[in-house]
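[1] compute the structure for the input listed below.
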Amino acid sequence: MLSTTARTTLNRGKERARTDRTDLYAVLDAGLICHLGVIVDGAPMVIPTGYGRIGDTLYLHGSTGASSLRAGTTEPVCVTVTHLDGIVLARSAFHHSVNYRSAMIYGRARRVDDPDEHLDGLRAVTEQLAPGQWDVVRLPTRKELAATAVLALSLKEASVKVRQGPPKDDEEDYDLPVWAGVLPLNVSWGEPLPDPRLTPGVTVPRHIRKRG
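    This next block holds a predicted model:
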């Protein structure tokens, strides 16, 4: 079960809450980019960044010089992942909505200093974007590892919200001659575009073709 802290307990739209931890994993594992919210020099900053999950830990990465990552280890952070599944068109402007799946994680991140965990975190981030890619590329050098910070954030305090289904109009509006329903949003991969400097004879690997 997910945590029930003051920050993760829904006060509005309670019917959209999901309380099973597998729902959290499903939202995170289906995503590609998260948004890291952190306080930097007294002001809020929200950074889109790659991430990866290993068990109940979320890993984020970036340059060691990034102020957002430095602040992320000294101030509380909030990480969100959202999937937009459709636009919900109602008969009234007030009841327009969206179908979505979202996760929100609170906590204090820690900088990963252990070399093995550091490499595991980078692998998790890479595999989140392109499963199978880590096993075919050149691995990071010591210099590259030193230039890349990895943060670990526990999934202990998290909430999940999901909205699905048709619009919910006021009862008196259902007879209005206005089209209502859902405009689904489907995201798909295109054909892989080779690097212009690709070595002749190198073909698209199977794990990339599978994404199409």
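[2] hey, let's count contacts and neighbours off CA atoms from now on
    Will do.
[3] would you mark the buried spots in the longest helix along the chain?
    Criterion DSSP state H: the longest helix present in the chain is helix 115-129. By neighbour count on 16 or more other C-alpha atoms under 10 Å, the buried set for helix 115-129 is 118-129.
[4] now swap in stretch 181-192 and tell me
    Buried residues in stretch 181-192, counted by 16+ other C-alpha under 10 Å: 181-182.
[5] gap between that stretch and the chain center?
    18 Å (C-alpha atoms, centre = their mean, to the nearest Å).
[6] ok, which stretches of this protein are strands?
    For the chain, the strands defined by DSSP state E cover 17-18, 33-40, 43-54, 57-63, 77-89, 97-107, 110-111, 148-154, 157-163, 181-184.
[7] ok so, going back, export the buried residues of helix 115-129 to TSV and tack on distance to residue 64?
    Listed next are the buried residues of helix 115-129 as TSV, based on distance: C-alpha to C-alpha, whole Å:
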residue	distance to residue 64
118	13
119	15
120	17
121	15
122	14
123	17
124	18
125	16
126	18
127	21
128	21
129	21
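[8] of these, closest to residue 111?
    residue 118 (9.1 Å; C-alpha to C-alpha).
[9] from residue 37, how far off is the closest one?
    Here the criterion is C-alpha to C-alpha, to the nearest Å. By it, residue 118 lies 22 Å from residue 37.
[10] second chain to compare with the first, below:
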Amino acid sequence: MEDLSPTPRSTVGRGSARARADRSELHAFLADALVAHLGVVVDGDPVVLPTAYALAVDGPDDGGTLYLHGSVAARWLREAPARTVCVTVTELDGLVAARSGFHHSMNYRSAVVQGTARVVTDPAERALALDAIVDHMVPGRSATLRPATRKELAATAVLAVPLRESSLKVRSGGAKDDPSDVARGGWAGHVPLRRSAGRPVADDDVRTGVPDDVLARAAALA
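    The predicted model follows:
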């Protein structure tokens, strides 16, 4: 597979120095992040909604597949198939305080995926995609659950977006102040941010201990 940003619309313009060219870095980031935002035009108006997702590097679409899911009754899912959609995934890694307001910034990793969405109709692929979305949140979780019912499957739509047209930008480190501001003095730097999971909290009706898969996920995010 060629490097990232293989088409003009997926090529980073503004802030191109922060762009990454290695497709494996995109895969690693998508495997680590948790929430995607899907943008699609619904009834002539743009709509951007958060959604869980799963990465399939060897998926059937061009460049691999990003799977998204939602209710079959959702308007955005009815409008997305066969249209160009834009999926963004962002992790905030820090707040950058500079010596001027202009140079205040944020440290982040952010991927943008553009492509024509398709509805996943093959039962086997749908099952794999839905399990992968669960396992993206808690690795290994899907194997411990009962099979989905016909009613649940009928109520759930799965979208697949090809990963070919993707870009990844990363910012890290401190402020990029002008030399004149540095000479003037004052404090500049950054505040690191990270995800942090607490101990799992059981529902009131649970009568068993916390399973190993949930404990492992909480420990990994602690």
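[11] thinking again about what came up before, the longest helix of the first structure vs the second structure, mean deviation?
    Helix 115-129 of the first structure, aligned to the second structure and superposed, deviates on average by 0.6 Å (mean C-alpha distance after the TM-score superposition for the first structure).
[12] buried residues, stretch 174-189 of the second structure. List them.
    Residues of stretch 174-189 of the second structure classed as buried by neighbour count (16+ other C-alpha under 10 Å): 174-177, 188.
[13] roughly how far does the residue mapped onto residue 119 of the first structure from the second structure sit from residue 19 of the second structure?
    In the second structure, the residue matched to residue 119 of the first structure (TM-score structural alignment) is residue 127. Remark: distance between residue 127 of the second structure and residue 19 of the second structure (C-alpha to C-alpha) = 34 Å.
[14] any idea what residue 69 of the first structure aligns with in the second structure?
    Using TM-score structural alignment, residue 69 of the first structure sits opposite residue 77 in the second structure.
[15] quick one: contacts for that match?
    Residues near residue 77 of the second structure by C-alpha atoms under 8 Å, 6 or more residues apart in numbering: 70-71, 157, 159.
[16] look up how far residue 86 of the second structure lies from it.
    Relative to residue 86 of the second structure, and taking C-alpha to C-alpha, residue 77 of the second structure is found at 13 Å.
[17] joint contacts of the two?
    Common neighbours of residue 77 of the second structure and residue 86, using C-alpha under 8 Å, 6+ apart, do not exist here.
[18] how about the strands of the first structure, which one is nearest residue 191 of the first structure?
    strand 33-40 (20.7 Å).
[19] Provide the aligned range in the second structure for the closest one.
    Residues 35-42 of the second structure are where strand 33-40 of the first structure lands when matched by TM-score structural alignment.
[20] check stretch 166-185 of the first structure too.
    Across the second structure, the stretch matching stretch 166-185 of the first structure (TM-score structural alignment) is residues 174-193.
[21] and the matching stretch, how far out from the chain middle?
    Using C-alpha atoms, centre = their mean, the offset of stretch 174-193 of the second structure from its chain centre is 30 Å.
[22] give me the contacts around that stretch.
    Stretch 174-193 of the second structure has contacts (C-alpha under 8 Å, 6+ apart) with 92-100, 103-105, 173.
[23] which residue of the first structure sits farthest from its center?
    For the first structure, the largest distance from the centre (C-alpha atoms, centre = their mean) belongs to residue 175, which lies 39.4 Å off.
[24] show me what residue 5 of the second structure lines up with in the first structure.
    Counting by TM-score structural alignment, residue 5 of the second structure lines up with residue 3 in the first structure.
[25] tell me the contacts of the nearest residue to its match once chain neighbours are set aside?
    Closest residue to residue 3 of the first structure apart from its sequence neighbours, by C-alpha to C-alpha, 6 or more residues apart in numbering: residue 157 at 5.4 Å. Residue 157 of the first structure sits next to 2-5, 8, 105-107 when contact means C-alpha under 8 Å, 6+ apart.
[26] could you redo the last one with a cut-off of 10 Å?
    Counting by C-alpha atoms under 10 Å, 6 or more residues apart in numbering, residue 157 of the first structure touches 2-5, 7-8, 104-107.
[27] likewise residue 144 of the second structure?
    211, 213.
[28] could you measure from it over to residue 204 of the second structure?
    20 Å.
[29] next: residue 162 of the second structure.
    41 Å.
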